[in-house]
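K.L.:
Dropping a prediction and its sequence here:
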Amino acid sequence: MSSLDHEQVLIRTGTRSGLPIIVAVHSTALGQAVGGCRLWHYADWRDGLDDALRLSAAMTAKCAVAGLANGGGKTVVAVPPGIEPDPALRRAVLDDVADTITALDGAYATGPDVGTTPADMAVIGERTPHVFCKPAQHGGSGDSSPATALGTLAALRAVRRRLHGTRTLAGARLSVVGLGSVGLRLARLLADEGADLLLSDIDPAKRAASDELGATWVSPEQALTADVDIVVPAALGGVLTEEIVPRLRCAAVVGPANNQLATEAAGDLLHRRGIVWVPDYVASAGGVVNALTVELHKGTPDEARERVEAIEHTVADLLATAEHRHVTPAQAATELAQRRLTGAW
């Protein structure tokens, strides 16, 4: 059995929903643990547990590298195949999640993730104060997608400067893989910048976005292996496999999708091929930076935007450190997170 480095993991069968409710608290060394609430289908609930453990650890690193006074956590509701939560079941799930979070006595606060929305956070907030990204009318910061997209744009600027000596993305050729709430917003920001875009999604209905933005529509596999400057993963994780990486024809991979590397070996292969990979937890930090700055730390929207845009400087510093020390940007980010977690700045 592999070692468990989480502070606590709470697994319950929801008293109302009957579904597995999993909350993993990885670290509170820097402050209250935070992380999204994922409502997703799993063939086995233990697959949901694996996601919760992995994603909560990534949140610890994300907060530490971003300089936030928070640790990492995650909620996963493991929905069996074939069950689609109707409004009654969804309400039951959210109430079960709220009760589980309450049992942790403030060690962890949750926000939206795959399968949940700011409106869902308002429902959870009826039973616990330990929630963020509620709609503005409920006193929250709302949808985190715009800030996540803005933070990813900042990361892309830093990489563009590193590769080409300019932070502007005008004329850069980028391939955006996944047009969900973050991916589509990011594609629009890039189109406004004048980038040359390839767009893809598993949902063919999203093709209309390519016409709207004057972009080229391709399949997800074509998008990953296209001859572009930067590939931007913006869907679910695991796209960078040991089979795909040798076929990449880009100089860098920078995107908001979580858990982009299928294996550690895929990351090593990226480095050997000279492809810059910015860790997803660094590039995607904008949403949590904005929400926590506004909601938990009571900063102004201008202060939150400034911190989101500072991701550009964070990435630039990581790339410089990686080059100076002959390590990967991922290694540089891991070391920075560890220093902050141990107080050795």
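P.N.:
Arrived safely. Residues are numbered from 1 along each chain as shown.
K.L.:
from here on, contacts and neighbour counts on C-alpha atoms
P.N.:
Fine.
K.L.:
close enough to count as contact, residue 99 and residue 126?
P.N.:
No - checked against CA atoms under 8 Å, the pair residue 99 and residue 126 is beyond contact range at 10.5 Å.
K.L.:
Neighbour count for those two, which is higher?
P.N.:
residue 99 (16 against 12; other CA atoms under 10 Å).
K.L.:
measure the closest residue to residue 236 other than its chain neighbours to residue 17 for me?
P.N.:
Take residue 236 and drop its neighbours on the chain: the residue closest to it by CA to CA, 6 or more residues apart in numbering is residue 257, 5.8 Å away. Distance, residue 257 to residue 17, by CA to CA, to the nearest Å: 29 Å.
K.L.:
So which of the two has more stuff around it?
P.N.:
Shown here are residue 257 and residue 17; by other CA under 10 Å, residue 257 has more neighbours (23 against 19).
K.L.:
also this one, for the comparison:
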Amino acid sequence: MSIFDATGHEQVVFCHDPDTGLRAIIAVYSTALGPALGGTRFYPYASEEEALTDVLHLSEGMAYKNAIAGLDHGGGKAVIWGDPVADKSEALLRSYGRFVESLGGRYVTACDVGTYVEDMDHVARETRHVSGRSPESGGAGDSSILTAFGVFQAMRAAAQHRWGAVDLAGRTVGVAGLGKVGRHLLPHLVEAGAEVVACDVNDAAIRWTQEQFPQVRLVADADELIAAGIHVYAPCALGGVLNETALKTLDAEIVCGAANNQLASPEVAAELDRAGILYCPDYVVNSGGVIQVADEYDGAFDFKRAERRTAGIFETTGRILDRAKGEGTTPVAAADALAEERMAAVGRLQRMRLFR
């Protein structure tokens, strides 16, 4: 893979510390809007090539997510190659923190798949450029609460666009995945009067849902979920779930969920549009989490302030859907255009040299 020719990234850093077993890649896609912000994924990739492909793709996506969320941050991401259960250690995380610090603030890290607030506490002992720490260490803690709140705001905006009202009462919402975000989405939906159908592969998550929300109808898997007569499909677990097979049975009018990279391929966006299914771009819908970590990094964290900013996902989603309709394009194309316009307009200010 030719990184220079194929990616458009500003910087890709390979981090290796044999003593701790650290093998990590930090990718900075853009700093046009400010320091690149994006989480650290700890995952047992099959190969170095797979790890590199993932971090390049994820860091580019973070640039668009941060831009559309109105943050003064560019896009970046990091991956640690290994098994988070077997390979993670304080020494490895602190070693990784030193590599983050060596970038001098060009990259700000946070949690992602395989990393948690406790891990960021270790990283923070070696670098200032970290967010998503535990409340005990002065951080904001779990970002999934605001992520779920943002998903609900996007869902309300999609309902207004499709049905003329934000009200979800009487609508059937299918939630695929009852993990960090999915379980926090349930109370918003139940309180709004929606009928909820859900599934998860984890037995503990199923038992928790049965105990906490007995009114939620549980089905065996995602295949049964998308064929269950739902109005809104909310993928909140794995990516790539919107593929040709799923489109054959999906009868929802709206897709609006927290999972990253929901489209199996870029072409699926157009197929959803042709099928009359309103798709809310995932990086817009799930941006509540990055809004929280940005609030923590940019100053003393204030939950109410971050919540108000996350509520803006309602307006942003509506603007994207209106633009897509007005221009006869897909919501994905409309969201990408808005993000690129902001990166270009605000990024140009970086060329105006300031003398201090």
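P.N.:
Good, I have the coordinates. Bear in mind the structure is a predicted one, so any value in this text is a computation, not a measurement.
K.L.:
TM between them?
P.N.:
The TM-score (TM-score structural alignment, normalised by the length of structure 1) is 0.94; 341 aligned residues with a CA RMSD of 1.8 Å.
K.L.:
for residue 34 of structure 2, what are its contacts?
P.N.:
Residues near residue 34 of structure 2 by CA atoms under 8 Å, 6 or more residues apart in numbering: 72-74.
K.L.:
now swap in residue 195 of structure 2 and tell me
P.N.:
169-173, 189, 216.
K.L.:
ok, how many other residues are close to residue 280 of structure 2?
P.N.:
26.
K.L.:
hang on, residue 73 of structure 1 packs against residue 29?
P.N.:
No - with contact defined as CA under 8 Å, residue 73 of structure 1 does not count as touching residue 29 (12.0 Å).
K.L.:
Among the two, which residue is more densely surrounded?
P.N.:
The residue with more neighbours, out of residue 73 of structure 1 and residue 29, is residue 73; 34 against 18, by other CA under 10 Å.
K.L.:
in a strand, that's where that one is, yeah?
P.N.:
Yes - counting by DSSP: H, G, I helix; E, B strand; the rest coil, residue 73 of structure 1 falls inside a strand.
K.L.:
any idea how far residue 206 of structure 1 lies from residue 260 of structure 1?
P.N.:
For residue 206 of structure 1 relative to residue 260 of structure 1 (CA to CA), the value is 21 Å.
K.L.:
which non-adjacent residue is nearest residue 144 of structure 2?
P.N.:
Distance criterion CA to CA, 6+ apart; nearest residue to residue 144 of structure 2, sequence neighbours excluded, is residue 181 at 5.1 Å.
K.L.:
same check, this time on residue 179 of structure 2
P.N.:
Residue 179 of structure 2 sits nearest to residue 205 (CA to CA, 6+ apart), 6.8 Å away.
K.L.:
which one in structure 1 is aligned with residue 15 of structure 2?
P.N.:
Structural correspondence for residue 15 of structure 2 with respect to structure 1 (TM-score structural alignment): residue 12.
K.L.:
Now its match: which helix or strand?
P.N.:
Taking DSSP states H and E as the definition, residue 12 of structure 1 sits inside strand 8-13.
K.L.:
repeat for residue 34 of structure 1
P.N.:
strand 33-41.
K.L.:
list the helices and strands that strand packs on?
P.N.:
helix 45-66, strand 71-79, strand 108-112 (3 or more CA pairs under 8 Å, 6 or more residues apart in numbering; DSSP states H and E).
K.L.:
how about 6 Å then?
P.N.:
Here strand 33-41 of structure 1 touches strand 71-79, strand 108-112, going by 3 or more CA pairs under 6 Å, 6 or more residues apart in numbering; DSSP states H and E.
K.L.:
okay, now the residue nearest to the match of residue 15 of structure 2 when sequence neighbours are not counted: neighbour count?
P.N.:
Counting by CA to CA, 6+ apart, residue 21 is the residue found nearest to residue 12 of structure 1 once chain neighbours are left out, at 5.1 Å. Around residue 21 of structure 1 sit 27 other residues, with neighbours defined as other CA under 10 Å.
K.L.:
Would you mind finding the match for residue 21 of structure 1 in structure 2?
P.N.:
Using TM-score structural alignment, residue 21 of structure 1 pairs with residue 24 in structure 2.
K.L.:
if I look at its match, how far off is residue 40 of structure 2?
P.N.:
Relative to residue 40 of structure 2, residue 24 of structure 2 is positioned 9 Å away (CA to CA).
K.L.:
any common contacting residues for the two?
P.N.:
residue 79 (CA atoms under 6 Å, 6 or more residues apart in numbering).
K.L.:
Without its sequence neighbours, what residue ends up closest to residue 108 of structure 1?
P.N.:
residue 33 is the one closest to residue 108 of structure 1 (CA to CA, 6+ apart), at 4.6 Å.
K.L.:
Could I get the contacting residues of that neighbour?
P.N.:
Contacts for residue 33 of structure 1 (CA under 6 Å, 6+ apart) come out as 70-73, 108.
K.L.:
which residues does residue 240 of structure 1 contact?
P.N.:
Applying CA under 6 Å, 6+ apart, we find residue 240 of structure 1 in contact with 260-262.
K.L.:
from those, which ones fall inside helices?
P.N.:
Applying DSSP state H to the contacts of residue 240 of structure 1, no entry is found in helices.
K.L.:
which residues touch the residue nearest to the spatial centre of structure 2?
P.N.:
Geometric centre of structure 2, nearest residue: residue 286, 4.6 Å, by CA atoms, centre = their mean. Residues near residue 286 of structure 2 by CA under 6 Å, 6+ apart: 147, 151, 258.
K.L.:
Now do the SS call for residue 114 of structure 2.
P.N.:
Following three-state DSSP, the label given to residue 114 of structure 2 is coil.
K.L.:
neighbours around it, how many?
P.N.:
Count around residue 114 of structure 2 with other CA under 10 Å applied: 18.
K.L.:
what about the equivalent of residue 308 of structure 1 over in structure 2, how many residues close to it?
P.N.:
Mapped onto structure 2 by TM-score structural alignment, residue 308 of structure 1 lines up with residue 310. Neighbours of residue 310 of structure 2 under the rule other CA under 10 Å: 27.
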